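**Student:** Coordinates for the following, if possible.
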Amino acid sequence: MRRLLAICVGIFTATVAWAGMPNVTFPSIDGGTLDMADWSGRPVLVVNTASRCAFTDQYEALQDLYDTYRDAGLVVLAVPSNDFRQELGSAEEVREFCEMTYGIDMPMTDITAVTGAKAHPLYRHVKSETGFVPRWNFNKILFAPDGSVVDTWGSKTTPMSRPLRDAIEAALSGD
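**Tutor:** You can find the predicted model right below:
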């Protein structure tokens, strides 16, 4: 019986690991927690965002991207960050701004560090695996359904750009 229990626990632990890390969670902008393991088996585009940036209008295109591919399985996760000193003062202000200005309904985290010593563990993991660190707001990381990094893009790559959409479509089709 103990052996069976150990096997079951091992299988469960393996299924909740995401991007090679167990327990990848973020505080949600709506309260509660966003657990990346809930999206296991789906591609996830993670984007560090800011409300007062020259690239802030990309929120509209991120929502369009999410609307285009969500039924196929894509998750777009916005990660508001003040690392570049361009975010509003509170998560409530960010949520209200995004909903009122852009009609955002994609998952969003609370304001989160993405660079430096206080970077969220997911961003530290991506740095250790790929060397990628956001150099500005609206950098993008596409994770495959198994949690591995497919590719990364900087701020100038728009959400609806052909290279990004091609990578998403390949991740959705399993290529």
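**Student:** okay, CA-based contacts and neighbour counts for the rest of this
**Tutor:** Will do.
**Student:** Surely Leu122 is in a helix?
**Tutor:** Yes - under DSSP: H, G, I helix; E, B strand; the rest coil, Leu122 falls within a helix.
**Student:** structure for this one too, so we can compare:
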Amino acid sequence: MLMRWIAVPALLVTFTGLACAAECPELLQGSLQKLRAKESIDLCQRYEGKPLVVVNTASFCGFAPQFKSLEALNQRYKGQGLEVLGVPSNDFKQESRDGAETAKVCYVNYGVTFTMTEPQPVRGADATHLFKVLAEQSSAPKWNFYKYVVDRKGKVIASFSSLTKPDDPEFIAAVEQALASQP
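**Tutor:** Below you'll find the model as predicted:
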């Protein structure tokens, strides 16, 4: 009889753990390696329940000066819980093959303090899981500096082309909508 009472709590703990893992939004399942660091980012652990801006970047793109505006956005809203995630990609042939050079452009040239990952594929069958789900919920990036605004439930509420600057009123309105969303 005692054995049954021990087994029931063990099963509850097991199923509760599975339920928690299953609650993570599809968008945030998986991990990405941080730029020039040994640290891997568990997307669910880091971003679940938080409003998020995801942008595919490229160091040698004409839109690279947007790093400065993205950092300003990060500084303006991080106190309200906004997270910005930059994902370098060479899908459009404008990213360095050297992570140190990518890091220099982001961190030294533009003063980026938001999280940047190691370069990732962001389009097609080879795209990292994050960008596959972004594409399913919206569309795949058509160029570098394509921006996605994600609500606290892991759903894309708006996406913006490279031409939309991070200080554009429509983009800011989407960010504020994500900030106001409920988990």
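**Student:** Send over the TM-score of the superposed chains.
**Tutor:** Put the two chains on top of each other and the TM-score (TM-score structural alignment, normalised by the length of the first structure) is 0.91; 172 aligned residues with a Cα RMSD of 1.6 Å.
**Student:** what's the helix or strand for the residue nearest to the spatial centre of the first structure?
**Tutor:** Centroid-nearest residue in the first structure, with Cα atoms, centre = their mean: Val46, separated by 2.3 Å. In this structure, Val46 of the first structure sits in strand 44-49 according to DSSP states H and E.
**Student:** Superpose on the second structure and give me the mean offset of that strand.
**Tutor:** When the second structure is overlaid, strand 44-49 of the first structure sits 0.4 Å from its aligned residues on average, using mean Cα distance after the TM-score superposition for the first structure.
**Student:** Please identify the helix or strand for Phe26 of the first structure.
**Tutor:** Assigned by DSSP H and E, Phe26 of the first structure falls in strand 25-27.
**Student:** what range in the second structure matches that strand?
**Tutor:** Using TM-score structural alignment, strand 25-27 of the first structure corresponds to residues 31-33 of the second structure.
**Student:** again, but for stretch 110-118 of the first structure
**Tutor:** Mapped onto the second structure using TM-score structural alignment, stretch 110-118 of the first structure covers residues 118-126.
**Student:** same question, stretch 159-172 of the first structure
**Tutor:** Using TM-score structural alignment, stretch 159-172 of the first structure pairs with 166-179 in the second structure.
**Student:** what ranges do the strands span in the first structure?
**Tutor:** Assigned by DSSP state E, the first structure shows strands spanning 25-27, 33-35, 44-49, 75-80, 140-143, 149-153.
**Student:** Check which helices and strands the fourth one sits against.
**Tutor:** In this case it means strand 75-80 of the first structure. Helices and strands touching strand 75-80 of the first structure, by 3 or more Cα pairs under 8 Å, 6 or more residues apart in numbering; DSSP states H and E, are strand 44-49, helix 58-69.
**Student:** any idea how far Arg52 of the first structure is from the counterpart of Phe67 of the second structure in the first structure?
**Tutor:** Superposed on the first structure with TM-score structural alignment, Phe67 of the second structure falls opposite Tyr59. Between Tyr59 of the first structure and Arg52 of the first structure the distance, using Cα to Cα, to the nearest Å, works out to 11 Å.
**Student:** Between those two, which has more neighbouring residues?
**Tutor:** Neighbours were counted for Tyr59 of the first structure and for Arg52 using other Cα atoms under 10 Å; Tyr59 has more, 23 against 14.
**Student:** Just give the nearest non-adjacent residue to the more buried one, would you?
**Tutor:** In space, and not counting its chain neighbours, Tyr59 of the first structure is closest to Tyr102: 6.6 Å by Cα to Cα, 6 or more residues apart in numbering.
**Student:** so how far is Ile111 of the first structure from that neighbour?
**Tutor:** To Ile111 of the first structure, Tyr102 of the first structure is 18 Å away according to Cα to Cα.
**Student:** okay, those two: which has more neighbours?
**Tutor:** Ile111 (26 against 17).
**Student:** what sits against the more buried one?
**Tutor:** Ile29, Val79, Pro80, Ser81, Asn82, Ser90, Ala91 (Cα atoms under 8 Å, 6 or more residues apart in numbering).
**Student:** can you rerun that using 10 Å?
**Tutor:** When contacts are counted by Cα atoms under 10 Å, 6 or more residues apart in numbering, Ile111 of the first structure touches 26-29, 48-50, 78-83, 87-92, 94.
**Student:** cool, Gln94 of the second structure as well?
**Tutor:** Contact analysis of Gln94 of the second structure by Cα under 10 Å, 6+ apart lists Thr57, Ala58, Ser59, Phe60, Cys61, Gly62, Pro88, Asn144.
**Student:** Around the last one, how many other residues sit close by?
**Tutor:** When you say that, I think you mean Asn144 of the second structure. Asn144 of the second structure: 29 surrounding residues under other Cα under 10 Å.
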